[in-house]
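[1] Okay, here's the prediction I keep looking at, along with the sequence it came from:
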Amino acid sequence: MGPGADGRTPSVDQTHRRPEGATDAEVEAAGTVSEAMEYIERARGRLYDLHQLIGRADILFQQAADQLDQIGRAELAERIRTEVVGINLLHGRWTFQMVEEFDDGFWSTARELDRSVRDELTGGRRHVFEAEMKEASRSRGRRGHEATPEDSN
């Protein structure tokens, strides 16, 4: 984002200011990588949801098997214990292993690449693209349109 209509560069806070020499295309590319990382973070949250949901279901299946034993339905209880309780969700993996493999592999690699792109294109600054969008969209002087929290004092 270049100078505004008045010839001045918008007053983006220093944390998110475009570094000297960074082009629009570089800032946009860094923003796209950042957006991709946000989707990965959302997916990671869902993976942790899966981990906890399956773990809770496993405990409930164990509880149901105990209840079935108590009412004389040992055959059904045994099927639950042997066919569902403690079974791998994926080949050779419980959900904790899926979470760890994801975190140690893809997620860690993506985070490092996000950081490398930011370091190279925006001097390590995060959300430069979004900060410039905010600056271009806000109505200066209006409550709720402050550039930073400090501006609202």
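    Everything's here; your move. Residues are numbered from 1 along each chain as shown.
[2] Every contact and neighbour count from this point should use C-alpha atoms.
    Fine.
[3] my read: Ala147 touches Val12, true?
    Yes. With contacts counted by C-alpha atoms under 8 Å, Ala147 reaches Val12, the gap being 6.7 Å.
[4] Put this next to the previous one:
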Amino acid sequence: MGPGSDHTRPDGVDDLTVEALGNISEALEAVEIARGHLYNFHRLSGTADLTLGKGVEQLREAGHTELADRFERELVGRNVLEGRWTFQVVEEYDDGYYALFRTLERDARDALVEGRRHLFEAEMKEDRRTHGRDGHEATPAD
């Protein structure tokens, strides 16, 4: 058996269109990874600020009040970018670049291949798998 209908190109769709949509999908995957790193940045920055606060309190308890005051005044709770904490960076990315990328990728698939995803990869799988061999089935149902 071959791929299901949701992974078969519609009639009349040429190779270049499938390849173009494959590249756009690959680019979206890179954006998804970048978004994950941005969330990691958000989490690590928040953790750093909270841990810094603990360290500053310990400096204060150890009698290093002037140094603790400087850390607290200049660094604890500071914006990571002008006017922004990391949650604001994440929100701006999600609502702007990321949302637009996802919308345009989906719109292109809807317009050109009836919304079908991963056609390039599905065709690559068909070309590379050994038909009839265990572990090389086209779909889980095979």
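    That came in fine, so what should we check first? All values derive from a computational prediction rather than experimental measurement.
[5] Now the common contact residues for Ala147 and Val12 of structure 1.
    Glu135 (C-alpha atoms under 8 Å, 6 or more residues apart in numbering).
[6] corresponding residues in structure 2 for stretch 119-132 of structure 1?
    Aligned using TM-score structural alignment, stretch 119-132 of structure 1 spans residues 110-123 in structure 2.
[7] for stretch 79-90 of structure 1, that is, sorry about that
    The aligned range for stretch 79-90 of structure 1 is 70-81, by TM-score structural alignment.
[8] now stretch 58-70 of structure 1
    Using TM-score structural alignment, stretch 58-70 of structure 1 pairs with 49-61 in structure 2.
[9] average gap between that stretch and structure 1?
    Mean deviation of stretch 49-61 of structure 2 relative to structure 1 after superposition (mean C-alpha distance after the TM-score superposition for structure 1): 0.5 Å.
[10] So what touches that stretch?
    Thr65, Leu67, Ala68, Asp69, Phe71, Glu72, Val76, Gly77.
[11] And stretch 98-118 of structure 1, by the same measure?
    Contacts for stretch 98-118 of structure 1 (C-alpha under 8 Å, 6+ apart): Ala30, Val33, Ser34, Met37, Ile40, Arg44, Leu47, Tyr48, His51, Gly124, Arg125, Arg126.
[12] Quick one: end-to-end distance for that stretch.
    End-to-end distance for stretch 98-118 of structure 1: 28 Å, by C-alpha to C-alpha, to the nearest Å.
[13] Quick check: buried residues in it?
    In terms of neighbour count (16 or more other C-alpha atoms under 10 Å), stretch 98-118 of structure 1 has its buried residues at Met98, Val99, Trp107, Ala110, Arg111, Asp114, Arg115, Val117, Arg118.
[14] per the alignment, the third one corresponds to what in structure 2?
    To tie it back to what came earlier, the one meant is Trp107 of structure 1. Matched to structure 2 by TM-score structural alignment, Trp107 of structure 1 sits across from Tyr98.
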